[in-house]
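**Student:** the amino acid sequence is not available; the structure is as follows:
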């Protein structure tokens, strides 16, 4: 078992991309290459004293499942045609997975840049596509991990991490089954069985909220 772990921040997920604590605590990023690498001991200690939005995961497992994405903020939003360019890629205009674009591929459009089809010449007659030199997009691609592929058994438990005591206690708490509402008139909190419609506020005299 490799002694390499990342610390995910589940609060900062962008599209399907899991975000990670960056090197030496410098914020969060979906770019795996910017993620801080922890030992098992460091990862366990961070989890033991961490927040419920922080989750240590096996770095090797994340790396194996990583895909290449391109953030639309780092590439031109309009087609770029260059003399002598021998390879172009095209993405769908106005469609994103979080910040990442969808590329034309040999099958369906995909956000995985490694599957983008490379064309010898662009077809600029299609106004729903943006054409770029392959090298332009390739220069800003980054490795990401789809949070929907998170397997807690293999990426956490089997990797040697143990659930903290505070998290076990949290999971044992039983929910009342009620939904919290704030009265739209007085703002007081009400708990009720109905999760879809506000049933009224006992403390509010406003008409329609009693």
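**Tutor:** Perfect, thanks for sending it. Everything numeric here is computed off the predicted structure, so don't read it as measured data.

**Student:** only C-alpha atoms from now on, for both contacts and neighbour counts.
**Tutor:** Fine.

**Student:** for the nearest residue to residue 148 once chain neighbours are set aside, list the residues it contacts.
**Tutor:** By the measure of Cα to Cα, 6 or more residues apart in numbering, the closest residue to residue 148 outside its immediate chain neighbours is residue 16, 6.9 Å from it. The neighbours of residue 16, taking Cα atoms under 8 Å, 6 or more residues apart in numbering as the test, are 97-98, 145-148.

**Student:** this is the other structure I want to compare:
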């Protein structure tokens, strides 16, 4: 529906993945299926740091990520049987909490749907170094997937076109002011480091 929005907390990311308001106000999540869905009115009545994204726009650009925190090799071991499809995790590479896999054609990816799948025997025949590649049964990993979205796939102006929503310009933070300890006049934080008080010559550096 056109009047459905996710609300991003723009102050932080997990790797390249956006974080959104979770359902029932339970913090923030990268998992789109656990994110709260707002109306346009609800999505535009929050803080300046909260960014409304049309749900259809985000859903169309999401991919399948795998948070390594929910996987255990000892749990997966019993599924590593002859002929089972496997994926190859690249050891030591992450996108936030997300695993990185050998890709179907060439290269590496944090999108599970783009990960190469080979049989257990094919993977073992490759002679991969355990220090570089970890073998996982694909069915086990697939159970731990979630939908996430990367910031480099998004453009807020494009997303909000036609919605009538205009983002508030972030307020410029006010510069901290201090009283000169010599004469009491106001000086800025920047000024007290750049030069002595222009009125009485006092050094106001901490």
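**Tutor:** Looks like it arrived, so ask away. Please read these numbers as outputs of a predicted model, since none were measured by experiment.

**Student:** quick check: the two most widely separated of the contacts of residue 16 of structure 1?
**Tutor:** The span of the contacts of residue 16 of structure 1, defined through Cα to Cα, is set by 98 and 148 at 13.9 Å.

**Student:** neighbour count: these two, which is higher?
**Tutor:** Using other Cα atoms under 10 Å as the criterion, residue 98 of structure 1 and residue 148 rank with residue 98 on top: 13 against 9.

**Student:** ok, for the equivalent of the more buried one over in structure 2, nearest residue in space, not its chain neighbours?
**Tutor:** Under the alignment defined by TM-score structural alignment, residue 98 of structure 1 corresponds to residue 96 in structure 2. By the measure of Cα to Cα, 6+ apart, the closest residue to residue 96 of structure 2 outside its immediate chain neighbours is residue 15, 3.5 Å from it.

**Student:** residue 110 of structure 2 now?
**Tutor:** The shortest distance from residue 110 of structure 2 to any residue other than its chain neighbours is 4.4 Å, reached at residue 100 (Cα to Cα, 6+ apart).

**Student:** again, but for residue 50 of structure 2
**Tutor:** residue 9 (4.9 Å).

**Student:** identify the residues contacting the helix or strand that contains the one you found?
**Tutor:** The secondary structure element spanning residue 9 of structure 2 is strand 5-14 (assigned by DSSP states H and E). Contact partners of strand 5-14 of structure 2, identified using Cα under 8 Å, 6+ apart, comprise 18-21, 28, 30, 35-40, 43, 49-55, 95-97.

**Student:** what residues in structure 1 pair up with it?
**Tutor:** The alignment places strand 5-14 of structure 2 over residues 5-14 of structure 1 (TM-score structural alignment).

**Student:** the matching stretch vs structure 2, average offset?
**Tutor:** Average distance, stretch 5-14 of structure 1 versus aligned residues of structure 2 after superposition (mean Cα distance after the TM-score superposition for structure 1): 1.0 Å.

**Student:** buried stuff in that stretch?
**Tutor:** Applying a neighbour-count criterion of 16 or more other Cα atoms under 10 Å, the buried positions in stretch 5-14 of structure 1 are 5-10, 12-14.

**Student:** swap in stretch 35-51 of structure 1?
**Tutor:** Within stretch 35-51 of structure 1, the residues that qualify as buried by neighbour count (16+ other Cα under 10 Å) are 35-38, 40, 42-44, 46-47.

**Student:** on that earlier part again, could the contacts of residue 16 of structure 1 go into a markdown table alongside secondary structure?
**Tutor:** Supplementary listing: the contacts of residue 16 of structure 1 in a markdown table, determined by DSSP: H, G, I helix; E, B strand; the rest coil:
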| residue | secondary structure |
| --- | --- |
| 97 | strand |
| 98 | coil |
| 145 | coil |
| 146 | strand |
| 147 | helix |
| 148 | helix |
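
**Student:** I am finished for the moment; much appreciated.
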